[in-house]
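[1] Quick one, what's the 3D model for this:
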Amino acid sequence: MERRLKKRRVLRSQITKLTNETEERQASLTSTEAVSFQARLIKLQQQLEHGNEEIEPLVPEEDAENEYQQVYDYQDRITSCLPGLQLRVGSGSSTTQAAVNSAGSGTAIQTTTPAPITTTSVKTRVRLPKIELIKFTGRRSDWQAFWEVFEQVVDKNEDFTDTDRFHYLRASVTGDAAVRCRAFHRRHDVIQLLRKRFGNEEPLVQEHLKSLIDLKPVRSSEDVRGLRRLYDTLAAHIRGLEALGRKLDTFSSMLLPMHNEQCHGTFC
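    I've put the predicted structure just below:
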């Protein structure tokens, strides 16, 4: 692993130098230089992604979050530079003779003005804001809220690659859930495992109902925090039950007398 880490450090150093030079010289770059910078940066990006994929399964769980953060930081550096380079390439003449250094090979390549970068060639993305995702520890009652957020923010986000989504998923799963997922190296396999283990609806319904039954009563109308906490907890579990297809009228007759008792005397 140490040899792979050394190789990745060299790649990251080259990316930092190239992106810094791109930012400093972007306004003055010729189209020929932009073609060369673009080709080198894309090649470095591909090599770095390959290195990340080799290292990722070997990273200890306690270092995973820091590892993923560094991966995304370098992805951001690259994807923020590529669109500007493409603009400089597009501003050149119809035919450009460029000596493109393909990953340091020194091979001279004759090129015409490149076609615009599309999703079928190189997928470039705008710089995305860092997102603080909900952590899922393996508590069954938290699965639904976690997955609803993760699915909308990450899993259905077309700006992310499958590798991005998998890294975000691994970084968001901790505790018992993370232990169960360690043996899997494909996003779909991890999601299937988590859904099978934690997404079974009937146990979730039972946990919501048990949490409602176990709510602590509020003894005083002056206990504003307690009343607010009681209301928020009730609302959260009711929303959870409704999201699982359980209508309020199917369980309200059971809960209403109980919570009237919990608040008995509070408003009298």
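[2] Every contact and neighbour count from this point should use C-alpha atoms.
    Fine.
[3] Can you report how many residues lie near R228?
    If you count neighbours by other Cα atoms under 10 Å, R228 ends up with 12.
[4] what's the distance between it and E222?
    Distance of R228 to E222, computed by Cα to Cα, to the nearest Å: 11 Å.
[5] Kindly report the same for V173.
    Counting by Cα to Cα - V173 and E222 are separated by 40 Å.
[6] Number of residues surrounding A178?
    Neighbourhood size, A178 [other Cα under 10 Å]: 20.
[7] Run through the residues that contact it.
    Shown in contact with A178 (Cα atoms under 8 Å, 6 or more residues apart in numbering): T137, G138, R170.
[8] quick one on the thing from earlier: so V173 and E222 - more neighbours on which side?
    Between V173 and E222, counting by other Cα under 10 Å, V173 is the more crowded of the two (21 against 11).
[9] Please name the spatially closest residue to that one (chain neighbours excluded).
    Nearest residue to V173, sequence neighbours excluded (Cα to Cα, 6 or more residues apart in numbering): F136, at 4.9 Å.
[10] Surely the one you found and R170 touch.
    No: here F136 lies out of contact with R170, judged by Cα atoms under 8 Å, at a distance of 10.1 Å.
[11] Next, the second sequence, to be compared with the first:
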Amino acid sequence: MSEQLIRQRGSIKGSLTSFTKFVEAKRAEHVLSDADVVQLRDRLLRVEDLYKQFNEVQFEIEAVIDDAKLAEQHDERANFDNAYFKITAIAKIILTKYEEKDDNMSVHSSAAAFSNVASGSSSSKGVKLPVISMPKFSGSYENWLEFRETFESLVHQNEALTPIQRYHYLRASLEGSAAQVIKSVEFTAAGYEVAWQTLCDRYNNAKLLVHNHIKSIFSLDIITKETSGKIRKLVDDLSKHLRSVEQLKQNIENWDPLLIFITASKLDPKTLVEWEKYSAEIEIPTLENLKMFLRSRADLFRNHRVPD
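    Next up, the predicted model:
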């Protein structure tokens, strides 16, 4: 058996033991500070990599071990599994208790800081601004521009926040594949700029962004039953994607015929017939004509209280 593999395995087990001691110590404290919560979250992310490392090393050991000693190695694996899953479960339970509190603090603290900067002396005048919700981003290109602009105005350009606070809010705002993009970036003041730039480098891809917004326009929900809510959603979704395409410096001035065709194809038969009647009196219908028609149609249904 390779002594090097044994040493590697021992180092991994030692790291798990260190993590276990940290978790147990924080568990005994009952109440954790914000720094403790952030540290526990980061340590948990790192210890998850230990499990992969252990399995890789253990597989190599088991591949070269004598059959007579294989049962002993299976015990090694079982002992590590038991220790790993037990302590990570405890860590996750501890974090769950603070997750909601942590998110709420992020939202209110960021909103308050942003409000103070944006409103100047409004707080001294007794004006209470509404709380601005922190954006969430899970890696969808069609939501990137909205997330980026909101996060930049609330956090990135907020001079009332320190870099480490900005990094904390950034981590709290990311989910799914987006969170994985900055997973390996160190949680430090200097690390924030690296993390934000890494995220921008990944998603500030104009070609992909335009592609995804156009794809979303073609994939707008089809209305099977005419209701106010569904009609308004169709108009709102279309407008949102077009605004994003324009932000990406695409000229959509001559897109009206195509957009009218796509949008009309999403309408239920009754609304489509009414649109054909309405547009028959217009020599060259524009997209704005269609939007106005649909908004009026939605208002009509709303006024007559047709359920969505």
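[12] What TM-score do the two superposed chains give?
    The TM-score (TM-score structural alignment, normalised by the length of the first structure) is 0.55; 182 aligned residues with a Cα RMSD of 3.9 Å.
[13] against the second structure, where does stretch 199-212 of the first structure fall?
    Using TM-score structural alignment, stretch 199-212 of the first structure lines up with residues 204-217 of the second structure.
[14] shared neighbours of R228 and E222 of the first structure, which are they?
    Among the neighbours of R228 of the first structure, none is also in contact with E222 (Cα under 8 Å, 6+ apart).
[15] Neighbours of F293 of the second structure, how many?
    Residues lying near F293 of the second structure (other Cα under 10 Å) number 17.
[16] quick one, what contacts it?
    Going by Cα under 8 Å, 6+ apart, F293 of the second structure touches W275, Y278.
[17] Okay, and it sits in which element?
    Per DSSP states H and E: F293 of the second structure is located in helix 287-303.
[18] Off-centre distance for that helix?
    Counting by Cα atoms, centre = their mean, to the nearest Å, helix 287-303 of the second structure is centred 33 Å from the centre of its parent chain.
[19] After the host helix or strand of V71 of the first structure, heading C-terminal, what element do we hit next?
    Following DSSP H and E, the helix or strand that holds V71 of the first structure is helix 64-90. Beyond helix 64-90 of the first structure in the direction of the C-terminus, DSSP H and E gives the next helix or strand as strand 95-98.
[20] Does that next one pack against any helices or strands, and if so which?
    For strand 95-98 of the first structure, the elements it packs on are helix 31-55, strand 109-112, judged by 3 or more Cα pairs under 8 Å, 6 or more residues apart in numbering; DSSP states H and E.
[21] hey, which of those is tucked in deepest?
    Burial of those is given as mean neighbour count (mean count of other Cα atoms under 10 Å); helix 31-55 ranks first at a mean of 19.
[22] separation between L5 of the first structure and V173 of the first structure?
    Taking Cα to Cα, one finds L5 of the first structure at 24 Å from V173 of the first structure.
[23] let me redo that: P57 of the first structure
    P57 of the first structure sits 15 Å away from V173 of the first structure, going by Cα to Cα.
[24] again, but for L58 of the first structure
    Going from L58 of the first structure to V173 of the first structure by Cα to Cα gives 17 Å.
[25] Including neighbour count, distance to I213 of the first structure and secondary structure, could the contacts of A178 of the first structure go into a markdown table?
    Output for the contacts of A178 of the first structure, formatted as a markdown table (neighbours: other Cα atoms under 10 Å; distance: Cα to Cα, whole Å; DSSP: H, G, I helix; E, B strand; the rest coil):
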| residue | neighbour count | distance to I213 of the first structure | secondary structure |
| --- | --- | --- | --- |
| T137 | 17 | 23 | coil |
| G138 | 19 | 22 | coil |
| R170 | 20 | 34 | helix |
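[26] Looking at those, which is nearest S13 of the first structure?
    Nearest to S13 of the first structure out of these is R170 (Cα to Cα; 25.9 Å).
[27] in the stretch 151-268 of the first structure, which spans are helices?
    For the stretch 151-268 of the first structure, the helices defined by DSSP state H, counting those that start in this stretch occupy 162-172, 175-181, 187-198, 201-213, 224-243, 248-262.
[28] and among those, the most buried is which?
    helix 162-172 (a mean of 19).
[29] which residues sit against that one?
    With Cα under 8 Å, 6+ apart, helix 162-172 of the first structure has contacts from A64, E65, Y68, L133, I134, K135, F136, V154, D155, A178, R186, R187.
[30] Please identify which pair of those lies farthest apart.
    Maximum pairwise distance among the contacts of helix 162-172 of the first structure (Cα to Cα): 20.7 Å, between I134 and R186.
[31] can you tell me how far F37 of the first structure sits from G199 of the first structure?
    Taking Cα to Cα, one finds F37 of the first structure at 47 Å from G199 of the first structure.
[32] correction: T137 of the first structure
    Counting by Cα to Cα, the gap from T137 of the first structure to G199 of the first structure is 14 Å.
[33] Check Q144 of the first structure too.
    Here the distance between Q144 of the first structure and G199 of the first structure works out to 7 Å (Cα to Cα).
[34] again with A177 of the first structure
    With distances taken as Cα to Cα, A177 of the first structure is found 12 Å from G199 of the first structure.
[35] next one: T174 of the first structure
    Remark: distance between T174 of the first structure and G199 of the first structure (Cα to Cα) = 16 Å.
[36] same check, this time on I42 of the first structure
    From I42 of the first structure over to G199 of the first structure (counting by Cα to Cα), the distance is 40 Å.
[37] how about F80 of the second structure, what does it touch?
    Contacts of F80 of the second structure by Cα under 8 Å, 6+ apart are K13.
[38] make it 10 Å
    If you count contacts by Cα atoms under 10 Å, 6 or more residues apart in numbering, F80 of the second structure has them with I12, K13, L16, Y51, F54, N55, H74, K86.
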